[in-house]
Structures are given as structure tokens and as C-alpha cells.
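Asker: the sequence and its predicted three-dimensional model are supplied below.
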Amino acid sequence: MLRSVKDIRGYLLKAQDGEIGKCSDFLIDDKQWVVRYIVVDTMKWLPGRKVLISPISIGDAEALNRRLDVALTKDQIKEAPPLDADAPISRQYELDYNRYHDLANCWVGTPVWEPHVHPFLLHRSKADSYVSKMEAGDPHLRSAKEVMGYNIQATDAPIGHIADFIVDQDTWIVPYLVIDTINWRPTSKKVLIKPDWVEKVGWRRKKLLLDLTSDQIKNSPTYDPSMPVNQECEVRLYDYYGRPYDRKKEGVQ
């Protein structure tokens, strides 16, 4: 199930024994292009406190009811290590968080949820995998809300900005970025770009550099936010760029 981050924002999160709040943001790993954490607005339950939920703890996603089920109790969430700072989140915090929830350290695996396709199937058996370096902060972990609006640079010219992210709600992988070309066109046109086509991420300059020309992006198939990103849409995009489409590796399973 491919859905827009903007659409998922506001989903209710329900623990095993009650509601904990609403989805307010996502922390996305730009190296593996996956949602590593869902940021929860706990509202009146834990006022003023930021809570992170790993996709490993997310069960069913109900689009009709706009709800995500969390395989944790409210006490488990409440007693988790508190997060005082914004991203980048320290590796030490992630280690403490994963040990507390008995989760694997997902940044060491390839593919990201190794050995499973779906994060919900991951368990502690891989949790003590080798960690190459303890960093003060993870430079690849960014707020989706922060990154929306970052400029897009084609090989020959600036071409637009990031308007949204498309997320696979089964795997929480980000198969597409939504680019709005309104900055350089008389009317707004949104297009989909694969993260694989991002050559470099310049966080300080708030810019993504693509391995595509501005004309390629301008003339690519239009993305309509009111329509689902299905196999037909994906195949059309791949055909346009002349790239092979592998159904097993892309968003539609």
C-alpha cells in the first residue's frame, strides 16, 4: 500500500491498551530511504513530550479509519528512554531505545529490515549486530516535515522542490519523492522521482542533486495526489525514463 506522508500525518496511533496520540512527523533515513521512526504527538496523554515509534512496532495500518496499530502498551511507551533533542538522534539514544523495546539495530542491516521484508517481523535475534561506529548524531536521519521544501537541482538547472514522500505502509520504505516544479513553471506540476536517482543530498544547502536533466523532469508523467500510486503509474514512470521495472522490488507487491 503506497501512501503519501502528508496523507498519513494525522493518523491515530493505538497501543494495545488505548490511544497514544497522532502521527505528526516521520524521521527518514536518506541513506536507505526508509522511515526509521514515526513521531507521535501525544496531545493530552503526555503533554510536551515527543515519542518515537519504530516501524518494527507497527502492526495494521487502517486507511479507512486513519489508524496505525502499535504492538506496545501505553506503559511501555511511557517508560521508554525520553528524547530531549530533535534530529539528528544519537546512536546512543537509538541503542538505548532498541534495548528497552527489545528491537534490532536496523541501521546495520542490508536490506534494511534484514532478514525480513516487513519490519513488524523483525525481532531481537539480530539486535546485537556489529555497530561500526558510535556517532554523536546520525547525519542521514531527517524530519520529513523539515525536508519538504528543499530545492531540487537537475544536472543542468534548478527544477523544483520536495513536496511530499510516498511511503510503502507494509515495509515503510520510501520508493518515491514527490517533486513540485512550480518554482520553474507557470503552473504547478508534481512528478515522482526514485531516491535511487538522487546523486547527492546537501543538507546544509537544503538541496537534492538529481542524476536527471531539467527537461526530463519537466516532461515526466504528472503525479496526481488524488490518485493512488499503483503498478500502472509506476510502469508508466519507468517506461518514460527507459529504466527496467521489477515488480518484486518496487512498491506494488
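Answerer: On my side now, so go ahead.
Asker: please make it C-alpha for all contacts and neighbour counts, starting now.
Answerer: Noted.
Asker: just the strands from the protein, written as ranges.
Answerer: With DSSP state E, the ranges of strands along the chain come out as 2-4, 12-15, 18-29, 34-41, 50-53, 58-62, 67-70, 141-143, 151-153, 158-168, 176-180, 190-193, 198-202, 207-210.
Asker: all helices for the stretch 1-150 of the chain, in order.
Answerer: With DSSP state H, counting those that start in this stretch applied, the stretch 1-150 of the chain shows helices at 5-8, 74-78, 91-101, 144-147, listed in chain order.
Asker: of all those, which one comes closest to Pro228?
Answerer: Relative to Pro228, the nearest member of the helices of the stretch 1-150 of the chain by Cα to Cα is helix 5-8, separated by 11.5 Å.
Asker: so which elements touch the closest one?
Answerer: Contacts of helix 5-8 with other secondary structure elements, assessed using 3 or more Cα pairs under 8 Å, 6 or more residues apart in numbering; DSSP states H and E, are made with strand 158-168.
Asker: want to compare, so here's the second one:
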Amino acid sequence: MIRLLNDVKGSAVRASDGDIGMVTDYYFDDQRWAIRYLVVDVGNLVRGGFVLISPIAVRGTDWENQTIDLSIDRERVRSGPTTDVLQPISRQYETDYYRYYGWPTYWAGPGIWGAEATPGALGLITPPSTTIGGTSAEPSERDVRRTVRDRTGAGLEESRLRSAKEVAGYHIKATDQEAGHIDDYVVDRDTWVIHSIVIDTSNWPGGKTVVLPRERIERVDWSTKQIFVNMTSHEVRNSPEFSEASLSRRL
């Protein structure tokens, strides 16, 4: 099933024992273009008000009613790593995050999700416990929260995560000239991979909203907020028009 990110943003997030907050953004990695985290506004549940939730923790979704159910409880979320949404997320933060939840990391393997194709499958794998002298080396909740706080801004050169909310609006540069801007994304609900981008070409006479496969992206200049595609502006503007009906046919 394929969904638009903007349809899912704003969804209520429910832990196994009650509501925790609302989705405000998504972080995807700029290599695989897979959604790695939901950014959830949890209010006063945690200090700072925001947490990251991996799709690994998503137990079920109800897109019609905009709800996302998790396999973890409120206390697990409350005691876990928090995040500063104004700062880049480092690989060290991610390592501590995955260690806290006891999941294998998504970057350790050849698949989109480590050794697996979907986050749900990765979540079924239990990584071997690390022991020192026969004693478990698993971190306490306090240790994880401290290292996450200290290292969120560290190792920025390793950060590969991008805000979907920020990238929406990036300009599309065709081979000859600018051709529009990103309006939304189309995502596979099983793999959580962005496979198409929705482009608004209304800045051109007779412009419309079109869909481009991600493979058309040649490169992204993150500093200038431009996405270069291997198409002419004419080809972009004459790409398949986006509509809810066309999306439904692909679900």
C-alpha cells in the first residue's frame, strides 16, 4: 500500500497503553530515502516535548482515521531517548537509540532495513546481548538518556537524516531550467521507502501537480535546497498528473 506523507502527518500516535502524541514530521535517510523516524510531539510526556519513533515500533496503522499504533508502552517512550528537533541527528545518537530499544540497527546489512526488507521484520530479530565478565553491558535508562543528550550534536559528519517537512519545498532543477518544487512524497507503507515525489509545477502556465519516480533524481544539493533530475522541464511538466484516484489505483 502506498500513502502520501502529508496524509499521515498529524496522525495520532498510540502506545500499547494509551495515546502519546501526534506526528509532526518524518526523518528519512538521504541514501535509501527510507523513513527512519516519525517525529512525535508528546507534549509534557518528556522533557523537550519531542521523541523519535522508529517504524520498527509501529504495530499497525489506520490511515482513514489517522492513527498509528505502537508495540511499546508509554513508559518505554517516556524513559527513552528524547531529541532536539532543531539539531541534526548523529549516528551516535541513533546507535544509542537502537541500543536502548534492543533492536538491530538498520544500517548493519545489505537490505533497506539491515538484513531485512521491512522494519517490522527487523524488529523481530533480537540482537545478542553484550556482556562484560558475565555481566550484562546493556545501558541503564539514565545512561542512555545522558549519552543521547551529550551526543545528539556530535558526529554531524555522519548524519544522513533529512526532515521531510524541510525538504518539501525544495526546487526541482531540470536539465535546462527550474521546473517546480516538491509538494509531497509517495511512500510504501510496508518498507516505509519514498519511491516517488509529487511536484508542483503551477509556477508555469498550465502547470499541474505531477508524480516523478525517485529514480529520476540525479543528485540533491542540500546546501542550496535544489533537487536535480535527469529530465527536461518539458518532460517534468508532462509527467503523469497526480490525483487521489491515481494514487488509489496503486494501493
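Answerer: Sure, I can see it. The structure presented is a predicted model; accordingly, all values stated were derived computationally and were not measured.
Asker: okay, the helices of the stretch 1-150 of structure 1 in JSON lines with mean neighbour count next?
Answerer: Compiled in JSON lines, the helices of the stretch 1-150 of structure 1 are given as follows (neighbours: other Cα atoms under 10 Å):
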{"stretch": "helix 5-8", "mean neighbour count": "18"}
{"stretch": "helix 74-78", "mean neighbour count": "14"}
{"stretch": "helix 91-101", "mean neighbour count": "17"}
{"stretch": "helix 144-147", "mean neighbour count": "17"}
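Asker: mind putting these into TSV with distance to Gly21 of structure 1?
Answerer: As requested, the helices of the stretch 1-150 of structure 1 are arranged in TSV below (distance: least, Cα to Cα, whole Å):
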stretch	distance to Gly21 of structure 1
helix 5-8	13
helix 74-78	11
helix 91-101	19
helix 144-147	18
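Asker: looking at those, which is nearest to Met134 of structure 1?
Answerer: Closest to Met134 of structure 1 of these, according to Cα to Cα: helix 91-101, at 6.0 Å.
Asker: distance from the chain centre to that closest one, please.
Answerer: In terms of Cα atoms, centre = their mean, to the nearest Å, the gap separating the centre of helix 91-101 of structure 1 from the centre of its chain is 20 Å.
Asker: center of structure 1, which residue is that?
Answerer: Nearest to the mean C-alpha position of structure 1, by Cα atoms, centre = their mean, lies Val35 at 3.3 Å.
Asker: before we move on, the earlier item: indicate which one of the strands of structure 1 is closest to His101 of structure 1.
Answerer: Put simply, out of the strands of structure 1 the one that sits nearest His101 of structure 1 is strand 50-53, at 10.1 Å, with distance taken as Cα to Cα.
Asker: by how much does the closest one deviate from structure 2 on average?
Answerer: Aligned to structure 2 and superposed, strand 50-53 of structure 1 gives a mean residue distance of 0.6 Å (mean Cα distance after the TM-score superposition for structure 1).
Asker: run a quick neighbour tally on Val174 of structure 1.
Answerer: Counted with other Cα atoms under 10 Å, the neighbours of Val174 of structure 1 add up to 25.
Asker: OK, contacts around Ser54 of structure 1?
Answerer: The neighbourhood of Ser54 of structure 1, defined by Cα atoms under 8 Å, 6 or more residues apart in numbering, consists of Arg36, Tyr37, Ile38.
Asker: ok so, going back, any chance of the strands of structure 1 in a markdown table, with distance to Lys78 of structure 1 too?
Answerer: A markdown table is the format used below for those (distance: least, Cα to Cα, whole Å):
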| stretch | distance to Lys78 of structure 1 |
| --- | --- |
| strand 2-4 | 28 |
| strand 12-15 | 11 |
| strand 18-29 | 9 |
| strand 34-41 | 12 |
| strand 50-53 | 8 |
| strand 58-62 | 16 |
| strand 67-70 | 13 |
| strand 141-143 | 22 |
| strand 151-153 | 37 |
| strand 158-168 | 27 |
| strand 176-180 | 33 |
| strand 190-193 | 38 |
| strand 198-202 | 35 |
| strand 207-210 | 36 |
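Asker: of all these, which one is nearest Trp113 of structure 1?
Answerer: Trp113 of structure 1 lies closest to strand 34-41 among these, at 9.8 Å (Cα to Cα).
Asker: what span of structure 2 is stretch 169-181 of structure 1 aligned with?
Answerer: Residues 189-201 of structure 2 are where stretch 169-181 of structure 1 lands when matched by TM-score structural alignment.
Asker: show me what Val229 of structure 2 lines up with in structure 1.
Answerer: With TM-score structural alignment as the criterion, Val229 of structure 2 matches Leu210.
Asker: that match against Pro195, yeah?
Answerer: No - in this structure, Leu210 of structure 1 sits apart from Pro195 without contact. The criterion is Cα atoms under 8 Å, and the distance is 9.0 Å.
Asker: who has more neighbours, those two?
Answerer: Leu210 (24 against 16).
Asker: measure that one to Leu177 of structure 1 for me?
Answerer: To Leu177 of structure 1, Leu210 of structure 1 is 12 Å away according to Cα to Cα, to the nearest Å.
Asker: can you check Val40 of structure 1 too?
Answerer: Val40 of structure 1 sits at a distance of 22 Å from Leu177 of structure 1 (criterion: Cα to Cα).
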